[in-house]
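Engineer: Let's see this in three dimensions:
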Amino acid sequence: AADTTHKIGELAQKLLDLYETDKKERAEEKKSDSARSSKEAGKSGAQNSDKPKSGKHKDLQLIEVIEDTPLDISRKFKQLAVKSAEKFSTEHKRPAIVLANESAARIKDTLRSSSPESTNLFRQKALGLTQGLRRGLESLVQTRSMQNLGNGRNGRRLDFGNLNKLSTWDMHIFRSPILFKSKRTIVHILLDRSGSMTKDDAQMAKIAAYALLVTLDRIPQTKAQLSAFPAIDRDTGRITVVPLGEKPRTFASIIQGLSTFGFTPFVTAMEEVRSVLATQQADKKIVLVITDGIFSEADSEVEKLRASFDKDGIKTGAIGIRAEGNLPMFFGKNFECVESLSRLPGAVFSLAKKLMLEDCAA
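Structural biologist: Here you go, the predicted model:
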């Protein structure tokens, strides 16, 4: 997302500015030392003989970072951030090591580039699920309303209940075709990438998210979007990964490259999703959360959030990765747990039936 890249750029520039400031301070210290007496200057020269090498080493390290692979950039950027973040951690009122870890994670998310072979494998695993997912998702999103257009003056079928109109020379006695109108539907997929997700769980969640996006993209009158949480900092709950209505194929490598880190701001992320959906026009709005069900907020906050979604008429469901965690607290019975990707189509179909029954009951 553009805002993600912008924030990373700001942070990186800040770190580099501090690096340059530190470099200038060292140069000034060296000049002041050389102005001392010859004896002190000799001692100072002996003591500071490594300083130019240190500066040169930093320059080389910076060049090395630029020339290295994106994964190495994350590791070396973190090393630079650990040293530099201490100088401005007070401004953010957060520990320097936390800033360093988060900045490295953001750089990794944005700059990580997968090989074409790896991306193709990721895409193939997801595409293998789409045929099974189609049935469940169509039953969930493609609710159609039946509209009778009334009677016409001609046609192939008589409306016997209206033959009495002939007595008044009204020739509208033929049945008109019934129009089935599909409802415009928006599905917002919210992907959990918090630190509680293991590497295997996160990979399964990302493949599931991409498979859902591809399947929804093929269903008429349906638009989907993907967000991931947590975001860059605690001021934001989520980031947009795939904007509404965009083709998911172009985002496959980005979805695959999402890393896990930090806490799980479920309530904050869901509130932001609700605000986004409030500005979008659709007949039906659905939020599908893919998570391990471990939330950072208090139970009372999660329960309070439920009422706001009910008030706005937004349907919510969840796919639990290997465990249900706190899912019943917010979703009630509208969730399904999957132990493997092969279970995903069946889980989505079961979830669709639960949400459909909930609609009928309402």
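
Engineer: contacts and neighbour counts: CA atoms only from here.
Structural biologist: OK.

Engineer: Which residue ranges of the stretch 101-250 of the chain form strands?
Structural biologist: In the stretch 101-250 of the chain, the segments counted as strands under DSSP state E, counting those that start in this stretch are 144-148, 151-152, 174-175, 178-182, 185-192, 222-229, 239-242.

Engineer: Need the winner for burial among those strands.
Structural biologist: strand 185-192 (a mean of 25; mean count of other C-alpha atoms under 10 Å).

Engineer: and that strand with strand 222-229, angle?
Structural biologist: Angle of strand 185-192 versus strand 222-229, following axes from the mean of the first three to the mean of the last three C-alpha atoms, to 10 degrees, is 20 degrees.

Engineer: Proceed likewise with the subsequent sequence, for comparison:
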Amino acid sequence: MKSKRHTLYNALPIVAAAYGEKFGVKVTLGGDQAYTNGKSINIPNVPESFGNRDAIWGYLAHEAAHVRFTDFSVSRAPGLHAMLTNIIEDCRIEQAMIALYPGTAHTLHETARYMVQAGHYQPVTDRDSPASMVAGYCLYWLQSEGVGQAVLRPFMQTASAILNRVLPSGVCIRLEAILLKAVDTQSTQQAADFATAIIQMIEEEKDKAAQNPPPPPQKGPQDHSQGQDQGRADDQTGSGSNDSPSTDNGQANADAGGPKNDASSGQSGSHSSDSAQPGQDDADSSGPATACPASQDDHSGTAQADLPALLQQILTATGNDLPRDAHAALLGELQGLAHQAGDPCYQTVKQARSAGNDPQAGNRLLQTVRSHSSRLRQQLLGLVQASQQKAVRAERRGKKVDHRRLTKVLTGDSRVFSRSADKVSPNTAVHVLVDMSSSMNKGVSNGKKRADIARESALSLALALEGISGVNPAVTFFAGDSHAPVFSAMKHGERVQSSIGGFVFSATGTTPMAEALWHSAFELSKTREQRKLLIVITDGEPDNAVSCTKVIDLCERSDVEVIGIGIETSAVTRLFSRNVVIQDAADLQKALFRLMERALTAPVV
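Structural biologist: Sure, this is the predicted structure:
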């Protein structure tokens, strides 16, 4: 087998179509835009040179999960509520996707790894707004603990340490408690409800801080120098005093390693440690990571008097106060790549429409070709059987003696044992692609139209092939335009009799061969047969020859044999390296027979 690098099996249109079919969502491909409208997903034409294909498939799996599981009618208030709802919902839908399709776990985790490397996921820092800290912590906690993306766990730990230094322990403890419940969210509405619960919790903590302001500093009987001495004594004994300058909650804050502020005594700094402590330089500076303090009345980086204002900033955050969406950043990168170097030949693999459902007309056509098809089947079957005859070879060792060769021993030839070669079935999937553009309505010498002969030939061949073990035929017509280019008469695995109503399709429209080739290549990629054969019957030039050349090249590099049959046209000689040109449509059946004769009897490489 040839290398599958940059071939049909990993081509963006084929893999995207396979993902869409697997997930049960509509996937389109093209242009330089990536988007989801709640019903379908569009992937931009990212060039083959982009080496992180898992990022594309992870985006597709993530958006497919939204299409499958998200209720887009659930309302979300602008700002913090919308962001928190999205964060919780992303965790829920990815968990649901992994439960339904376990293989997506690897893809989603590798996508997260790439997004970290590309900087789409950014760690929480002390310079972020308080709302960004809260949202970042929720995101990394849910993705690492809920979805299991270990690559984001360090981000969660960093966010936790910073959050614990900035917010009261009551907020930290209650936030984690809500997340522990939110990780098992069962619906989009529940995700929105948990977002509401987080906001209500912050409001409650804000009201609590506002109702319990710190006591104002009291001036003692000591003079300035006495106050300094008293402050030093307090530092040495570790006890607080209402007469001495204090910040936050006095002794409880000092014991927790929190900031000190001796500004009222005319000095600044701390005697508790030689290292820098949170709050020494400014309100946003940070110290060593610590866990949430045990007391809900305790806090670490912000003065008690400032807490209501800080919590209010979180509640009213909008726009730049909130972190950017990492998935939106990934989409921006993919769109940029597509805009710069996207392959315009790549396009959405179209789903085939039914070629029709007229069993009566189909049965009349069947009666017309049955006798000829029967003869064709017998001829092909005879050739296949002949090619499968067990060849008997003479060997020098074995279990079965060939009595006819015993006399050879007298001449020194010891090859008196016989061994039969293994019998090999054709093991071939055959897809017949028939041009049904308006030009196929042209009449021929026998009074029929090209379209009539093409239908009869395709049906006759399908009947002949379905009776041969190891052969899996399909017939597709292409006509109309690029919006509706392919029409299935018989799919792989179906029987002619159950599909007969589709063989009476009428010729119409242009020649959307490229769309038909992508469709047929995708259908062949799903078959299990070792040999894959695509036969294209046409009487003219395709609408997009460049795209045709692209997909034909992919097929040929993927061990899919592609043969073009031209009816009074030499266009096939420019498109197909293997081609047959016939000058009369009446010769089509003979041409098809000769092709199948060689294909079914040639050894499988």
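
Engineer: sorry, back to before: just put the strands of the stretch 101-250 of structure 1 in JSON lines and tack on distance to residue 19 of structure 1.
Structural biologist: Output for the strands of the stretch 101-250 of structure 1, formatted as JSON lines (distance: least, C-alpha to C-alpha, whole Å):
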{"stretch": "strand 144-148", "distance to residue 19 of structure 1": "61"}
{"stretch": "strand 151-152", "distance to residue 19 of structure 1": "79"}
{"stretch": "strand 174-175", "distance to residue 19 of structure 1": "79"}
{"stretch": "strand 178-182", "distance to residue 19 of structure 1": "58"}
{"stretch": "strand 185-192", "distance to residue 19 of structure 1": "35"}
{"stretch": "strand 222-229", "distance to residue 19 of structure 1": "31"}
{"stretch": "strand 239-242", "distance to residue 19 of structure 1": "29"}
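
Engineer: Any idea which of the ones you listed gets closest to residue 5 of structure 1?
Structural biologist: Shortest distance between residue 5 of structure 1 and the strands of the stretch 101-250 of structure 1, using C-alpha to C-alpha, is found for strand 239-242: 11.0 Å.

Engineer: And for the helix or strand just after that closest one, what's in contact with it?
Structural biologist: As assigned by DSSP states H and E, the chain's next helix or strand after strand 239-242 of structure 1 is helix 252-256. Helix 252-256 of structure 1 has contacts (C-alpha atoms under 8 Å, 6 or more residues apart in numbering) with 109-110, 113-114, 119, 122-123, 203, 206-207, 210, 241.

Engineer: if we can go back for a sec, relative to residue 3 of structure 1, which of the strands of the stretch 101-250 of structure 1 is closest?
Structural biologist: strand 239-242 (8.6 Å).

Engineer: longest helix anywhere in structure 2?
Structural biologist: Identified as the longest helix of structure 2 according to DSSP state H is helix 359-387.

Engineer: how about stretch 14-29 of structure 1: buried residues?
Structural biologist: 15-16, 18-19 (16 or more other C-alpha atoms under 10 Å).

Engineer: which bit of structure 2 covers it?
Structural biologist: Against structure 2, there is no aligned range for stretch 14-29 of structure 1 (TM-score structural alignment).

Engineer: Would you mind pulling the contact partners of that stretch?
Structural biologist: Contact with stretch 14-29 of structure 1 is made by 51, 55, 81, 84-85, 87, as judged by C-alpha under 8 Å, 6+ apart.

Engineer: Show me which pair in those is furthest apart.
Structural biologist: Spatially, the most separated pair among those is 51 and 85, at 21.3 Å (C-alpha to C-alpha).

Engineer: If you count surrounding residues, which of these two has more?
Structural biologist: Taking neighbours as other C-alpha atoms under 10 Å, residue 51 of structure 1 and residue 85 compare with residue 85 leading, 24 against 14.

Engineer: Surely the more buried one touches residue 97?
Structural biologist: Yes: using C-alpha atoms under 8 Å, residue 85 of structure 1 is in contact with residue 97, at 7.4 Å.

Engineer: Count the residues that sit near residue 206 of structure 2.
Structural biologist: Applying other C-alpha under 10 Å, we find 20 residues neighbouring residue 206 of structure 2.

Engineer: which residue numbers in structure 1 go with the helix or strand where it lies?
Structural biologist: Here residue 206 of structure 2, judged by DSSP H and E, is contained in helix 188-211. Counting by TM-score structural alignment, helix 188-211 of structure 2 pairs with no residue of structure 1.
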